[in-house]
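1. Give me a 3D structure for the following:
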Amino acid sequence: MKRLNMKDTFNEVIETIKRFQSGYSKRNLENIDAFMADLFIIGDSTYAVGTGTTEVFLGSEKVKELISGDWKYWGDVKLDYENAHISIKKETVWFSVEGSVNQSFEDSEERYNSYINFIKDKLHSTDISIKQKLTFINWVLALTFHQRKDEKREYRWPLRLSGILIRKNSKWKFSHINFSIPKPNYPDERFENDKSYIDSYNEQNNLLKEYKDETNSVIDGFLRSFEKDIKGTNNLSSLVRKYFTESDTPYFIDLDNKLYEGIEKIEQFLKENEGRNMSLEIDQYIVSSVEDVSWITATGKLNQHFSESEFMEMSLNEINNLFDSKLSSKDKIFAIQRNISYALKECTAGEVYTYPIRIFAVILNSKEGTKFNSIQISCPFSWIFEGKLDSI
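-> Below is the predicted model of the structure:
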């Protein structure tokens, strides 16, 4: 077998992601089987995670269903593959690449009918208070009842594609792909807002549990120890060095799709954010390994507490930040209304704040021991409404 240097490997990986991009650009459904055979490891070990809660596609045939659906119905995907973040360990590569996807919104009777039905379903819910129902309606109106110049509008939503490539027969092929969208100001699926979000979360976990056909005692112990320590320590510097590689530069990708690279940056993120409020569903995760590289897909929850005054304070701060943004005055008015409606809706659900996350992580087994080299966390994303992200 030809021995590749790092530059050759890097260029081959870029070319592989480029061919993936080409397939998404051409959307040739007649070529889907050839696309899969060229770029993916065919078999049950290959899987993909989409942007929605239950979008877990286990096995290459299910991954093909995801890609076929994307080519038929999704927007125009663009990946910045030339600037992909790539890590290489012998015959295994893990990568993360930023990009975007175009999404169309068009004023139509059908769309507004769907929003009416959406509101009706919420009003018939027996699991939430009247106040929650009313603030939910207000939120829906803030996101939908606004005027734009054109009846049809195109948005470019930020996107990240991460995954694993394995070298097979002198070619790099995907073993796992993971799509994610930055979270809105408030995550789409707060458990206290709707029981259906808990049901979707449990359905997702059942899929993973059924797929998990083997256990890895080393990874099990490592994850349980990490979850326990991250909640129980005030010494984050020691924790990060205990659980993250130092010789292989580690990185952490947060819910906003921002990448923190290096021990110091990861420590800074954990100090400033909600990392210690994370709980993992250890019994449902998927693990795959090639030599000293393992990668996992797991689910979990982030638990926070916000008083009503804290919600309002956050909302006021975000409104103040909008004044200095580059948005037009018209868009600032919409963003302010949307922001207030979000705050009111979230306040009515109480001070306990729980939402689901998915975790994609790479774990290395080396002389340093068993340690994370990368962790990415993301929230489920709903495509129903436009205008949820100022960044678009």
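2. going forward, measure contacts between C-alpha atoms and count neighbours the same way
-> Fine.
3. elements contacting the helix or strand residue 167 falls within?
-> Using DSSP states H and E, residue 167 sits within strand 152-168. Contacts defined by 3 or more C-alpha pairs under 8 Å, 6 or more residues apart in numbering; DSSP states H and E place strand 152-168 against strand 92-106, strand 171-180.
4. which of those sits most buried?
-> Stretch with highest mean neighbour count among these: strand 171-180 (a mean of 23; mean count of other C-alpha atoms under 10 Å).
5. this one as well, want them side by side:
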Amino acid sequence: MFTTRPEIVGTFGVAASTHWLATQTAMGVLERGGNAFDAAVAAGFVLQVVEPHLNGPGGEVPILFWSERDRQVRSVCGQGPAPALADPAAMRAMGLEMMPGIGLMPATVPGAFGAWMAMLRDHGTWTVAQVLEPVIGYARNGFPLVPRISQAILAVQSLFRDEWHSSAETWLPDGKVPRPGSLHTLPVLADTYTRIVETAMGAADTRVGQIDAAMDCWYRGFVAQEIDTYCRTTPVRDTTGERHKGLIRYDDMATFAPTVEAPATMDFGRYTVAKCGIWSQGPVFLQQLGMLRHAGIDAHTPTSIEFVHKVAEAAKLAMADRLAWYGDPDFVPSQLSALLDPQYLAARAARIGTQAATAIDAGTLLNGMAPRLPDLGVADRTLATADVRFGIGEPTFASLPPVSEWAEREL
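-> Modelled structure (predicted):
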């Protein structure tokens, strides 16, 4: 079996993540009697602290899980929606063709908290206090900064100092970029989670009741109120070069609830591959698999030029479909079944030629519906006048300097 990572084999349980402290947290939960859902939730919250350059409490989470009890795979949508004020007409009235890539305006409702809590409530065994204990500990007592965090802070330090002052208070201790490996604390976040735990424990005596109370605290309590107040009153500089207030309001928070649904699936060989729905980009992978099945990928070895070429070209076609067809099924009709139709995927696979494609090639569905692509020129027009010193939104910072440059500038 070819793998780029060590294969983990055991008889008790396995945990894997992108950070050793999260993995250690998950294994600790299993060793103390928690189930896999308890472990995943605890590790997920720890990742928000130890990898803040990749995710955080204000983010989202798409979750796929297998329930041994129910004998089925399920998907949890922890993708919060855009706020009601993020209306295209309102954006155009402000003279904006594109949502700024950084700042407060592009922020969506933070769906991660609700998604983790919903999974814990429905499938876990631990309490809110138990799963949040590790993250509170790391936030209050400190965690070592991986080099990438220090690099990210270095890249945006002037933005923090000049504009995002609360970020400077959090990430520039004593006004300096923290060194890689140094112990960093997040006392405000620790206090926030502690208050949620105390509020939840005071609101109910049962595990489920406390989890529901914690979700109320986040989406309809002091967290939602603080977000509303901050967005209403704090102008923040973004890629327009101007300062804009945030768009999230209390009602956006209060009306959000994570949803649980059957995932999108695709059979490939002896496997059934599951992904989150068309509200995510997960089906892109399923489309690629479907195309490659028709493109005769099994005739090529994984290290061959032909194999790599077909994988790359299938990815281009699937990404083009994502651009044209994917969206929030609460607002636009989902075409997922049409995009995963074997006949459609066979037609798409037939477009893979011997040369690399250079154009965006979205597909026409079998029912005759033509793809609708966005105005791709808007990015060029926006970038012509945008302040991109700190990135354009993904990632939210500019190209990071190497560690050697950090050392030269900071030592």
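6. And the TM-score between them?
-> Overlay of the two chains. TM-score (TM-score structural alignment, normalised by the length of the first structure): 0.24; 148 aligned residues with a C-alpha RMSD of 6.5 Å.
7. contacts for the strand holding residue 167 of the first structure?
-> 91-107, 172-182, 257, 392 (C-alpha atoms under 8 Å, 6 or more residues apart in numbering).
8. residue ranges of the helices in the stretch 1-150 of the first structure, please?
-> If DSSP state H, counting those that start in this stretch is used as the criterion, the helices of the stretch 1-150 of the first structure fall at 6-26, 32-39, 60-73, 109-123, 130-144.
9. Just put those in JSON lines and tack on mean neighbour count and distance to residue 296 of the first structure.
-> Shown next, in JSON lines, are those (neighbours: other C-alpha atoms under 10 Å; distance: least, C-alpha to C-alpha, whole Å):
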{"stretch": "helix 6-26", "mean neighbour count": "16", "distance to residue 296 of the first structure": "21"}
{"stretch": "helix 32-39", "mean neighbour count": "16", "distance to residue 296 of the first structure": "21"}
{"stretch": "helix 60-73", "mean neighbour count": "17", "distance to residue 296 of the first structure": "17"}
{"stretch": "helix 109-123", "mean neighbour count": "13", "distance to residue 296 of the first structure": "35"}
{"stretch": "helix 130-144", "mean neighbour count": "18", "distance to residue 296 of the first structure": "36"}
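10. possible to save those as TSV with distance to residue 264 of the first structure?
-> Below are these laid out as TSV (distance: least, C-alpha to C-alpha, whole Å):
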stretch	distance to residue 264 of the first structure
helix 6-26	26
helix 32-39	36
helix 60-73	36
helix 109-123	45
helix 130-144	39
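11. Residue 224 of the first structure is nearest to which of those helices?
-> helix 60-73 (29.5 Å; C-alpha to C-alpha).
12. Which elements pack onto that closest one?
-> Counting contacts by 3+ C-alpha pairs under 8 Å, 6+ apart, helix 60-73 of the first structure packs against helix 32-39, strand 47-49.
13. what's the angle between the first one and helix 6-26?
-> Looking back up the chat, that one is helix 32-39 of the first structure. Orientation check (axes from the mean of the first three to the mean of the last three C-alpha atoms, to 10 degrees): helix 32-39 of the first structure against helix 6-26 gives 170 degrees.
14. contacts for helix 32-39 of the first structure?
-> Contacts of helix 32-39 of the first structure (C-alpha under 8 Å, 6+ apart): 16, 19, 20, 23, 42, 60, 64, 68, 172, 173, 174.
15. Good, wrapping up.
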